[in-house]
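> Provided below for reference: sequence and predicted model.
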Amino acid sequence: MSIRIRAAVLAVTGLLVAGCTSAGGGAPSATPTTAPPRTTDAKPSDGAPAAPPLPASLTGQRPDWKRCAAPEGGERPGAEWRCATVKVPLDHAKPEGATIPIALIRKEAGRKGDRIGSLLFNFGGPGGSGVDILPQVAQDYDTLGTRYDLVGFDPRGVSRSSGVVCRSDAEHAAAEATVDLTPDSAAEEATYLKDNADFAAGCARRSAALLPHTTTTATARDLDLIRQVLGDAKLHYFGISYGTQLGGTYAHLFPKNVGRLVLDAVVDPTADTVGHARHQTIGFQRALDNYLKSNGEAPKAGSERIARLLRKLDRAPLTVGERKLTEGLALTGIAVTLYGQSNWPLLTEALADAEKGRGGALLELADYYNDRDAEGHYSTQSHSQRAISCADSSTRATAAEAKALIPEFRRLSPVFGAFLAWDTAGWCAEWPVKGERATPEASAPGAAPILVVGTTGDPATPYEGAEKMAKELGGGVGVLVTNEGEGHGAYGTSSCVTATVDAYLLSGKVPAYGKTCSSGAARSGA
């Protein structure tokens, strides 16, 4: 089976970890400033201290743009792409202290005479490499690239930016083969919890100095330094999935520096760890129901059919060459196809094969999500994802608390419920550093209007999160745009959303709050 799934799916918000007022106001200036003023973050409304001002040795950096090297196991980006690094403080509370490199990639605006500035991207994860992903999906942003320099970056703790490393490929493969992600016995539960503890210990051994500093707050402060180094008076930014949390955090810290920000596939800023798991249980089941209905199958019956297959794999994994298709890997393969409606035929084929005893298709899909290549090499995205998520979140569920969630979560989804209930426990329970807060801050009084795009059938960041983000940003700031459709992210899949975002980013045109896009049409109204 040939897998053709949009590359940005590799950087989705963390499922399968070890898996309303009218917006008004003028548009931001389209004129770039070559020497922007040095700024510090505003004092957050949550009482957290503002970071000290950055020294001129950091704000005065000028990137040395050079031809990009090929990523490991990949192709070198085209000659139009240039790469550079900038230094940021390891600890923003000590800006004169140690620094770490942040990797950047850039394609300059096609029409330099009409250039607005830089447009920075974060495709999600957390843990996705913008340096790798942006060139792969740049054709989706060709229109924006006429007037913006398209800029990707690896956030701190990710890949080329002092990427967190927690375990070897062999350790990763062994965990996939032996750890039951929905433990049914005391022995399986002990193995599950020990694996999570071992993962955390591996991170502490290999990346101890960085782990306390991989928060989204720290990355948002890096973003503002990158803005200054690139010579932009305001930050223009496109965040997808986890990238919306980063964008909301930036707006909270630096409301006066907000230029044109787009948040697509929005993380609910009001949800804690359990809340996110509950939302994703609902969201993935909703997407699965829509898939089943599209095939003429009743959602309840179809879900039970898939749940039976998973239970069968839990008892007896399918042999695929020298590997096994476990329940957890099958669940991963099912979930990845729900990120876009165009991928649903892959799910139909893979499920049919698995029901006939052939697990190769679902395993290939799981490998795609887990970023495992044919030689058994895994990327470190899952390492970075956990480091960032656990540094952010102060909630630490116990095994007993996770088990107490299972009946509710199974009612919400017979397919995904048990996994996502258990996921609340193992993820950060043994993490070696404390998390920053239970939920992120996104209030941004005084910021320019920010587009908040939610898709009604989004599995990983359900639509309700966009509503919450628009409200949290504040009246006149968060501008909700609703995409009635399927998939994780609307830009590039909905012509209406794409046109709306392009008009905002290129011309400063802010749509009415509550604009709705459906089947290529649009209507306004809250």
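Noted; the coordinates are in hand.
> please make it C-alpha for all contacts and neighbour counts, starting now.
OK.
> skip ahead from the host helix or strand of L58 and say which helix or strand is next.
Taking DSSP states H and E as the definition, L58 sits inside helix 56-59. Using DSSP H and E, the helix or strand that follows helix 56-59 towards the C-terminus is strand 66-67.
> try it against this one:
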Amino acid sequence: MRRVLAAVLLVMAAGCSTAPAEPATQGTIAEPDPIDWGPCTDIKRPDGEPPARQDASVRCGKLAVPLDYAKPGGEKIDLALIKLPATGKGTKLGSVVFNFGGPGASGVDTLDQAAKALTSLRTRYDLISFDPRGVERSSGVRCGDGAEMDRFTSLDTLPPNDRTHRESAAANKEFAALCRENAGKILPYVGTVNAARDMDRIRAAVGDAKLNYVGMSYGTQLGGVYATQFPKNVGRMVLDAPLDPTVTFEQRTLAQTRGFQKAYESFLKSCVKNQCAIGKDQATANTNVENLMNELAAKPLKVGNRELTQGLASTGLAAALYSEMTWPFLEQALSDALRGRGQALLYLADTYIGRDQDGTYSTQMTSFPAITCVDTAERPTEAQVRRTEEAALKISPLFGGEGSGGLCRVWPVKGSDQARHVDATGSAPIVVIGGKGDPATPYEWAPKLTAQLKTATLVTYEGEGHGAYLSGSKCVAGLVDAYLIDGKVPQKGATCPAA
């Protein structure tokens, strides 16, 4: 979830595509051909980089799917996929497909990095992930070059006054024009409903009768939409760090603002227990961070030939709150910045926004608005956007903002509410995992998604961080693996302590 970067893409030029955001009907489509798995060098990114690979067994491939499912015989696009073949000698259970979130995260780049935490699962399953349509190697939405993206991602969010609003609006009019010019025909078709249809094509292409699936963050919405469209094709499905697809832009912004503020306060509390480098007590540490952000808004820190702006510093701060494991690095990064050294905070920001050292960008920051805005028909007014920002700033001066509503209000293609309604009636059991300390997908969304699905069981994780399955919690990993491998559904009301 990238709400914290709202100022990057706040307001875009008005205009709507005449193409439908989602096809009204799905025509008859022939069964897909099997995927020709081969070396991962065959699916390099546009910048020439192949995905990271830990061992020679990792394979990659492509799958052709309709650009527009209402015209199944028409133009096709290629989805990029990655597979970690099963390693065990016992009976193989098929495949598990992963989506690691976003929307906009590259599954091809992420699965291999997560392999070590999935060793048990890999003994029985092939592990598969993919770049969803509009992401990276799968007709990824690209809107500007490195220099242009640098301008957008470095925009300040503080202070929230007429100047920052005007600067954001002007920058994002340029961004919108670049998206329309460079992303082209894919924009109307990147929504979650189409991505779910793509997943069923993947299921068929790998030869599985049922889709076994692990979705994290945005991946929970993708899984929920799949289970709604194809309930009889659902195998063993786990939805970790769930979204509530029904929330409005305002509700999402305020919930996430509370989540990040809570995680920030937990970080400060943890920090001051042992001679915190940014302040002797929680109040002092918070004041120092707030002063740092205000100073950066007035005068950015030089970092080589770049600058650490307030906008980038806030992004780096938020990025490190996603996991307790990064809190020590965040403490050092903030301490360095307070002493005039911005390299560490800039590194955190670059990791979050998908900027490489050579100045090129992944599609994280462009796929996200493209998918988010096409997945809803909601288009807030300017008054509603400002009201949202005012309410969010009361919750948190550091993380409050207008959210994605300002950007989607003027996104250049129409949206559809189809992906906001889920009901998996008739599916196999689904396991939903919600974390009490999750900053990006607040726990309150977990029971709501569970209820909407009708066939789901909720597991509560008491720890911090975004996502529980890969958090290091043996309890959560045990429950998930027991379901995916043995089909054992967790008991109603199951709870796991913090790792």
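That came through, no problem. Since this is a predicted model, take the numbers as computed values, not measurements.
> any idea what the TM-score is?
The TM-score (TM-score structural alignment, normalised by the length of structure 2) is 0.90; 473 aligned residues with a C-alpha RMSD of 2.0 Å.
> residue contacts, H213 of structure 1?
Each residue near H213 of structure 1 by C-alpha atoms under 8 Å, 6 or more residues apart in numbering is listed here: 90-91, 391.
> structure 2: which residue goes with that one?
Aligned counterpart of H213 of structure 1 in structure 2: Y189 (TM-score structural alignment).
> one more: A103 of structure 1?
That one, A103 of structure 1, aligns with A80 by TM-score structural alignment.
> and the residue nearest the centre of structure 2, what does it touch?
Of all residues in structure 2, the one closest to the mean position by C-alpha atoms, centre = their mean is G102, 1.5 Å from it. The contact partners of G102 of structure 2, taken as C-alpha under 8 Å, 6+ apart, are 1-2, 217-219, 364, 368.
> now I35 of structure 2
I35 of structure 2 neighbours (C-alpha under 8 Å, 6+ apart): 61-63, 205-206.
> thinking again about what came up before, what's the closest of the contacts of G102 of structure 2 to A391 of structure 2?
Comparing these against A391 of structure 2 with C-alpha to C-alpha picks out R2 as the nearest, at 18.6 Å.
> neighbours of the residue nearest to G110 of structure 1 when sequence neighbours are not counted, how many?
Excluding the flanking residues, the one nearest G110 of structure 1 by C-alpha to C-alpha, 6 or more residues apart in numbering is T146, at 4.4 Å. Counted by other C-alpha atoms under 10 Å, the residues lying close to T146 of structure 1 total 19.
> quick one: C271 of structure 2 is in a helix?
Yes. The assignment for C271 of structure 2 (DSSP: H, G, I helix; E, B strand; the rest coil) places it in a helix.
> map it onto structure 1.
C271 of structure 2 maps onto N295 in structure 1, by TM-score structural alignment.
> tally of neighbours for its match?
Neighbours around N295 of structure 1, by other C-alpha under 10 Å: 14.
> ranking the contacts of H213 of structure 1 by neighbours, who comes first?
A391 (24 neighbours).
> my read: that one touches E436, true?
Yes. Using C-alpha atoms under 8 Å, A391 of structure 1 is in contact with E436, at 6.1 Å.
> can you show me the helices along the stretch 101-250 of structure 1?
Using DSSP state H, counting those that start in this stretch, the helices of the stretch 101-250 of structure 1 run over 130-137, 169-178, 186-207, 216-230, 242-253.
> export those as TSV, with columns for distance to L331 of structure 1 and mean neighbour count.
Formatted as TSV, those follow (distance: least, C-alpha to C-alpha, whole Å; neighbours: other C-alpha atoms under 10 Å):
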stretch	distance to L331 of structure 1	mean neighbour count
helix 130-137	24	21
helix 169-178	12	15
helix 186-207	16	18
helix 216-230	28	23
helix 242-253	21	29
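> out of those helices, which is closest to K112 of structure 1?
Closest to K112 of structure 1 of the helices of the stretch 101-250 of structure 1, according to C-alpha to C-alpha: helix 216-230, at 15.1 Å.
> looking for the alignment partner of R341 of structure 2 in structure 1.
Match for R341 of structure 2 (TM-score structural alignment): R358.
> could you find the counterpart of the residue nearest to G110 of structure 1 in structure 2?
By TM-score structural alignment, T146 of structure 1 lines up with T123.
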